[in-house]
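Asks: Take a look and give me a structure for this.
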Amino acid sequence: MEWIRWSRYSDSAVVETGEMPPRNLPMVLKSYGEQAKELLEQNGADHVVYAVIEYTPESKIKEVQFYMLELDDATFQERVNLLTDSVVYAVHKR
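Replies: Predicted coordinates:
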């Protein structure tokens, strides 16, 4: 079984790295999503990005990056538009 590489970031740096079995990813994403929703409700940001999954050209997961980034709408759009071969997980104020 191939394991998934992951990194967890603070506002400006990598805090932790590791690997996980693919079966754990949905549970971890759910947990981060719940935390992001709480942060959004507390602080009123436009968006909270909690994960980005990068894919290889063959559509396999290359790496998962975990965050808890509060962004205004302009910054969110700017950063997301730069990404390719990725899926962004975020909660939104709307």
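Asks: rest of the way, CA atoms for contacts and neighbours
Replies: OK.
Asks: for this structure, which residue is closest to the average position?
Replies: Note on the chain: the residue nearest the mean C-alpha position is Ala51, at 0.7 Å, using Cα atoms, centre = their mean.
Asks: Proceed likewise with the subsequent sequence, for comparison:
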Amino acid sequence: MYRHLVLWKLKEQADGQSKDQLAITVKAKLDSLPALIKEVRQYDVGINIGSYGAQFFDVGLFSTFDNEEDFKAYCVYPEHDAVVAYIQSVTEDEQIVDF
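Replies: The predicted model follows:
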């Protein structure tokens, strides 16, 4: 199994939306990917509901693939690239762990 964990800290305002609205948009865009990408085995996206302070992240993704090759295939789908480009435009920080 290959697992991919990503956390995003969103901008306060971007794309004409507040941080809360951005979180909903980012989640919706990510949630659309498993139906389009056959290599995905598990895909969980969540909006942070904790109130820990400004140093914590707003949206998280935990995804699972059979192996690294399937993960790499997921990364080159045009739909994935479009979602990544959008997320990069509305985030301040991103942290990734693959295991």
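Asks: List the TM-score for the superposed pair.
Replies: The TM-score (TM-score structural alignment, normalised by the length of structure 1) is 0.35; 56 aligned residues with a Cα RMSD of 3.7 Å.
Asks: who's in contact with the helix or strand harbouring the residue nearest to the centre of structure 1?
Replies: If you go by DSSP states H and E, Ala51 of structure 1 is part of strand 47-55. Strand 47-55 of structure 1 is contacted from outside by 29, 32-33, 36-37, 39-40, 61-73, 76, 85-93, using Cα atoms under 8 Å, 6 or more residues apart in numbering.
Asks: Just the buried residues of those residues.
Replies: For these, a burial check counting by 16 or more other Cα atoms under 10 Å picks out 29, 32-33, 36-37, 39-40, 61-71, 76, 86, 89-92.
Asks: The contacts of strand 47-55 of structure 1 in helices, which ones?
Replies: Leu29, Tyr32, Gly33, Ala36, Lys37, Leu39, Leu40, Asp73, Phe76 (DSSP state H).
Asks: farthest-separated two in the residues you listed?
Replies: Spanning the widest gap among these are Leu29 and Asp73, at 22.2 Å by Cα to Cα.
Asks: Now do the buried residues in the helix or strand hosting Arg5 of structure 1.
Replies: Assigned by DSSP H and E, Arg5 of structure 1 belongs to strand 4-9. For strand 4-9 of structure 1, burial by neighbour count (16+ other Cα under 10 Å) applies to Ile4, Arg5, Trp6, Ser7, Arg8, Tyr9.
Asks: now the residues you listed in CSV, with distance to Gly18 of structure 1?
Replies: Converted to CSV, the buried residues of strand 4-9 of structure 1 look like this (distance: Cα to Cα, whole Å):
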residue, distance to Gly18 of structure 1
Ile4, 8
Arg5, 6
Trp6, 5
Ser7, 7
Arg8, 9
Tyr9, 12
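Asks: give me the number of residues near Gly47 of structure 2?
Replies: Heads up, residue 47 of structure 2 is Ile, not Gly. Ile47 of structure 2: 17 surrounding residues under other Cα atoms under 10 Å.
Asks: my read: it touches Gly60, true?
Replies: Yes: at 6.5 Å, Ile47 of structure 2 and Gly60 qualify as touching, with contact defined as Cα atoms under 8 Å.
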